[in-house]
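> Turn this into a structure:
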Amino acid sequence: MGGGQSHDNWEDDDNGVCKPCFLFKAPMSRSKRSDPMGTPMPETPIVDRRKRDAAAAKIQESKKTDPVFSSQYFGIEKEVDPKNPKNSAKNNPSGRAIVHEGQDAEQQMQAKYQMMEVLGVGSTSTCHRCVDKRSNLHYACKIIDKKVIEDRFQGMMDQFHTEIDALRSLDHPAIIQLLDVYITQQKIFIIMELMEGGELFDYVVQKGTLTEDEASSIVRKVTGALVYMHEKNIVHRDLKPENLLLRRIPRNAGDSVEVKIIDFGLSKLMQEPVARSFLGTRGYLAPEMLQRRDYTKAVDTWALGVIVFVLLCGCLPFDDDSQTVPSDDLVRTKFVLRFPRWAKNLSASAKDLLSKLLNVNPGERYSAEQALAHPWVTGKAAPKGNLLASPGRIRASPNVRAKQNRSTPNRNGRHGATGSGKYIPPNRSPAAGGATTKRVMVRKTSI
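Predicted coordinates:
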């Protein structure tokens, strides 16, 4: 969830943070009572039977809305705490994660979860593996030291609360799931799904091959999640490859890639048609945001277009290294969609999708709904077996590069970096790795 990122020049969003919007689930439908064929007639009169059935149905209906009896808990234990109603399920209309606040919040967390090894340490948090003591299921626990954040990162606490509020309102298979939040005076403990598969693009690099139909399947899941978010008026504003993780590495060739969107720290509940704050990650910022203009949810579909371009071509579509506000003329000349020579076999349908997503005019740019209905995204126009060149050109994350450099012999027969000092993916020859281009897939922090 972006715990390891540094957010320089980060701005608070319009003097506010993303407020919670909760997902109200429709009540479960009751099946009609009916006697199987051949059963004897009831002994009670029909009028009495109808009254009895109506009373029983009323009790069952009350159980569905009562937090004590409700079964719509997504596997999370939620009991009413009479001493602290703030932590009860009545105050959790989304039916999902509960925010536990108070001096005993850490004790509540320790009673439910067993902390395990450290998974990662970032500039703002430490992430542990944790185990639910009842179910023995493994999750990730991000621990934030509030004093460190307040001393070192002005405004960062608002970002964590924004992320918590956004995730509490979302329930989609392609969005990371939040389970519990425990807040004390000193720390915040955020319990989430354990994403054991790493970054999507690292998986693509290590897999070594990717076909258009495989890429289409991945894009379809991410786009579906984006449609769901936008229907709830939530804009992510920091979509990038680093924020697409895998639940687990697929073991077999036919296994589906379970990709999820993470890091909602810069998200916003759009209570107005437009937003104004300048934030996100360079390389994935829409032109209207770079120009410091009012923008809509269309900034997410621009970022989606950049991600799809990198997934298919292995590099960024544009050279976004300008530190100044671009003029309209510069936008028209700078953001001209061109495909690299190694992507010459890319299908016309894929190129058409990219031209619709990477349209500099936000009014003409594809919405998430339009993208999801595009023939390439649905899979109807994505050629099967058409191998892409992107796995050999996408740069792996620093952790993966370090691991490869330690384990892969170089041209001199030694383990470590190649003779040129550059990391060369295992599916690319040293000769091919020598040439570089400005349009590379670089990893940058949010601004």
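> drop to CA atoms for contacts and neighbour counts, all remaining ones
Noted.
> ok, so what distance separates Val259 from Ile307?
Note on Val259: its distance to Ile307, by C-alpha to C-alpha, to the nearest Å, is 13 Å.
> got it, and Asn405?
With C-alpha to C-alpha as the criterion, Asn405 and Ile307 are 26 Å apart.
> between the two, which one's more packed in?
The neighbour count for Asn405 versus Ile307, taken as other C-alpha atoms under 10 Å, is higher for Ile307 (26 against 21).
> Name the helix or strand for the more buried one, please.
helix 298-313 (DSSP states H and E).
> Check the gap between the residue lying closest to Val131 once chain neighbours are set aside and Gln108 for me.
Closest residue in space to Val131, ignoring its immediate chain neighbours: His138 at 4.6 Å, by C-alpha to C-alpha, 6 or more residues apart in numbering. Going from His138 to Gln108 by C-alpha to C-alpha gives 17 Å.
> Which one's more surrounded, the two?
Higher neighbour count among His138 and Gln108: His138, with 18 against 14, using other C-alpha under 10 Å.
> give the contact list for that one.
Listed by C-alpha atoms under 8 Å, 6 or more residues apart in numbering, the contact partners of His138 are Arg129, Cys130, Val131, Asp132, Leu194.
> how near is it to Met115?
Distance, His138 to Met115, using C-alpha to C-alpha: 10 Å.
> Which neighbours do the two have in common?
Arg129, Cys130, Val131.
> The second one against Gln114, yeah?
Yes: counting by C-alpha atoms under 8 Å, Cys130 touches Gln114, with 5.4 Å between them.
> Looking at those two, which one has more neighbours?
The neighbour count for Cys130 versus Gln114, taken as other C-alpha under 10 Å, is higher for Cys130 (25 against 14).
> Run through the residues that contact that one.
Cys130 touches Tyr113, Gln114, Met115, Met116, Glu117, His138, Tyr139, Ala140, Cys141, counting by C-alpha under 8 Å, 6+ apart.
> Here is the second sequence; please produce its structure so I can put it next to the first one:
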Amino acid sequence: MPDLNTTSGKKTMNANLHWLNQKRLIFYSRISLALFLVIGSGFVLTPDGLPICRDFITFWTASHLALTGHAQDAYNISLLLKAEQADVPLSQIPLPWFYPPPFYLVVLPLALLPFLAAYWTFTLSTLGGYFLVLRRIVRGKTAMWCLAGFSGLWINLFHGHNAFLTAALAGAALLSVERRPVLAGVFIGLLAIKPHLAILFPVVLLAIGAWRTLITAVVTVIIFMAIGTVTLGTGVLTGFIANLGYARLYVETGLLPWVKTPTVFAFLRLLGMPVAWAYVVHFVVAAGAVIVVWHVWRRSQNRNLRSAALMTATFLVSPYVFDYDLAWLAFPIAWLALDSLRNGWLRGEREVLVAAWLLPLVMVFIAASLNVQIGSFVLCSLLWIIYRRATTTSMMGAVVIDDHADQYEIP
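All right, here's what the predicted structure looks like:
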């Protein structure tokens, strides 16, 4: 197993000269962790008992509707809000249900438990999967402190959302695609629970000719969708399809807040650009991101950089992503940091990684204060340094792949 403590003396000396050294990383991570613990305690101790897991209300209510034979009602905003207020009286804002039948299967058992017990069961189990997949990539004291203080982790935890699950599935698929192509296809297929986050997987599988993985993914999606439809009734499938238009409307009008949406589309809408032009510019940037990912997967054999490019570019392609989804960024940050520690840092990389690490926390405050959504700028910067490193190592003939282990030690 490679140990990053064995890097050359010159690289170690240069790393120590940089302002972002190991001691500061741990210190900043501890400060961030303390901040989120205080925030979490404040939510828990509020006099009205308002749960911090507000988005989880929708998951639990949809489960309750399905268990009582009204699964299709979750796709009706008014019926869903009525059920949410009956199940969790403090819920006042309608939280829509835009999910396909496969995700319904995931949340189906939740209402068998009381609300808070269901929240902790769902959150801790998906967090466990998230952590286990990350441990296949990186470990060590510094890495664990960085993860513990990572704002993307805490924001998803506070929301009670599904980013731990989707990130774990995407990360597991990327770790498996070379050695276990069928298993990778299953993981990709399971991302049908949130299909817009799986949009780049067909691109990269075609780029490397991974036909077994692609076919397995398609078959898994079909089976998963069929099981959900048969179990819950055809009404859930028709409801999901009908609600796609409402999801688009929510994104276009800001009913799903642009300050929490780290996309090019949200940046332009906050500036007042018309919807059509915002889509055009977003599409141009998305097309560029797809080309970058295709190029990295075609030209580079570096598994770390390939995986980091896909998970980063996902947020530049779909206009429907939110701050809790940025829990995904722990993976590209880890992959890029590992590659940089093994092969030397390039100019500006550490600063971009810090910006990506802070992004889920600071972007909402900046957007609310300045009316500028910085998410897309940070994500474009992250994708650029990944592409630069991939093309640089490709030109030098470097191949940074370890065929015997996925785990690396950061001191």
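> Could you get me the TM-score between them?
Comparison of the two superposed chains (TM-score structural alignment, normalised by the length of structure 2) gives a TM-score of 0.28, and 193 aligned residues with a C-alpha RMSD of 7.0 Å.
> Leaving out the residues flanking it, which one is nearest to Phe115 of structure 2?
Per C-alpha to C-alpha, 6+ apart, closest to Phe115 of structure 2 is Trp60, 7.0 Å.
> Would you confirm that the one you found belongs to a strand?
No: counting by DSSP: H, G, I helix; E, B strand; the rest coil, Trp60 of structure 2 is not found in a strand; it is helix.
> Can you report how many residues lie near it?
26.
> My guess is it contacts Leu116. True?
No: contact criterion C-alpha under 8 Å: Trp60 of structure 2 and Leu116 do not qualify, at 9.7 Å.
> Could you look up the SS state of the residue nearest to Ala172 of structure 2 when sequence neighbours are not counted?
Excluding its sequence neighbours, the residue lying closest to Ala172 of structure 2 (C-alpha to C-alpha, 6+ apart) is Val133, at 6.2 Å. Assigned by three-state DSSP, the conformation of Val133 of structure 2 is helix.
> contacting residues around Val133 of structure 2?
Ala168, Gly171, Ala172.
> May I see those residues organised as TSV, with neighbour count, secondary structure and distance to Arg342 of structure 2 added?
Below are the contacts of Val133 of structure 2 laid out as TSV (neighbours: other C-alpha atoms under 10 Å; DSSP: H, G, I helix; E, B strand; the rest coil; distance: C-alpha to C-alpha, whole Å):
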residue	neighbour count	secondary structure	distance to Arg342 of structure 2
Ala168	25	helix	24
Gly171	25	helix	21
Ala172	22	helix	22
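> Could you measure from Leu353 of structure 2 over to Tyr246 of structure 2?
35 Å.
> between these two, who's got more neighbours?
More neighbours surround Leu353 than the other of Leu353 of structure 2 and Tyr246, with 23 against 15 (other C-alpha under 10 Å).
> residues in contact with that one?
Contacts of Leu353 of structure 2 by C-alpha under 8 Å, 6+ apart are Ile333, Leu382.
> which element follows the helix or strand hosting it toward the C-terminus?
Here Leu353 of structure 2 sits within helix 349-370, counting by DSSP H and E. With elements assigned by DSSP H and E, the helix or strand that comes after helix 349-370 of structure 2 is helix 375-396.
> and that next one with helix 349-370, angle?
Relative orientation of helix 375-396 of structure 2 versus helix 349-370 (axes from the mean of the first three to the mean of the last three C-alpha atoms, to 10 degrees): 160 degrees.
> Could I get the buried residue list for helix 375-396 of structure 2?
Buried residues in helix 375-396 of structure 2, counting neighbours by 16 or more other C-alpha atoms under 10 Å, are found at 375-376, 378-387, 389-391, 393-394.
> What is that helix packed up against?
helix 264-270, helix 275-299, helix 303-317, helix 349-370 (3 or more C-alpha pairs under 8 Å, 6 or more residues apart in numbering; DSSP states H and E).
> Can you redo those helices as a markdown table, where the extra columns are distance to Asn16 of structure 2?
Conversion of those to a markdown table gives the following (distance: least, C-alpha to C-alpha, whole Å):
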| stretch | distance to Asn16 of structure 2 |
| --- | --- |
| helix 264-270 | 36 |
| helix 275-299 | 30 |
| helix 303-317 | 24 |
| helix 349-370 | 13 |
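> which stretch among the ones you listed comes nearest Thr121 of structure 2?
Thr121 of structure 2 lies closest to helix 349-370 among those, at 23.9 Å (C-alpha to C-alpha).
> And the one helix or strand Ala83 of structure 2 maps to, what's buried?
For Ala83 of structure 2, the host element (DSSP H and E) is helix 77-87. Of the residues in helix 77-87 of structure 2, Ile77, Leu80, Leu81, Lys82, Ala83, Glu84, Gln85, Asp87 count as buried by neighbour count, 16+ other C-alpha under 10 Å.
> Beyond that helix, next helix or strand please.
helix 101-107.
> so which strand or helix has Cys130 of structure 1?
strand 126-132.
> buried set for the helix or strand just after that strand?
Sequence-wise, the next helix or strand downstream of strand 126-132 of structure 1 (DSSP H and E) is strand 138-145. For strand 138-145 of structure 1, the neighbour count (16+ other C-alpha under 10 Å) marks His138, Tyr139, Ala140, Cys141, Lys142, Ile143, Ile144, Asp145 as buried.
> I am finished for the moment; much appreciated.
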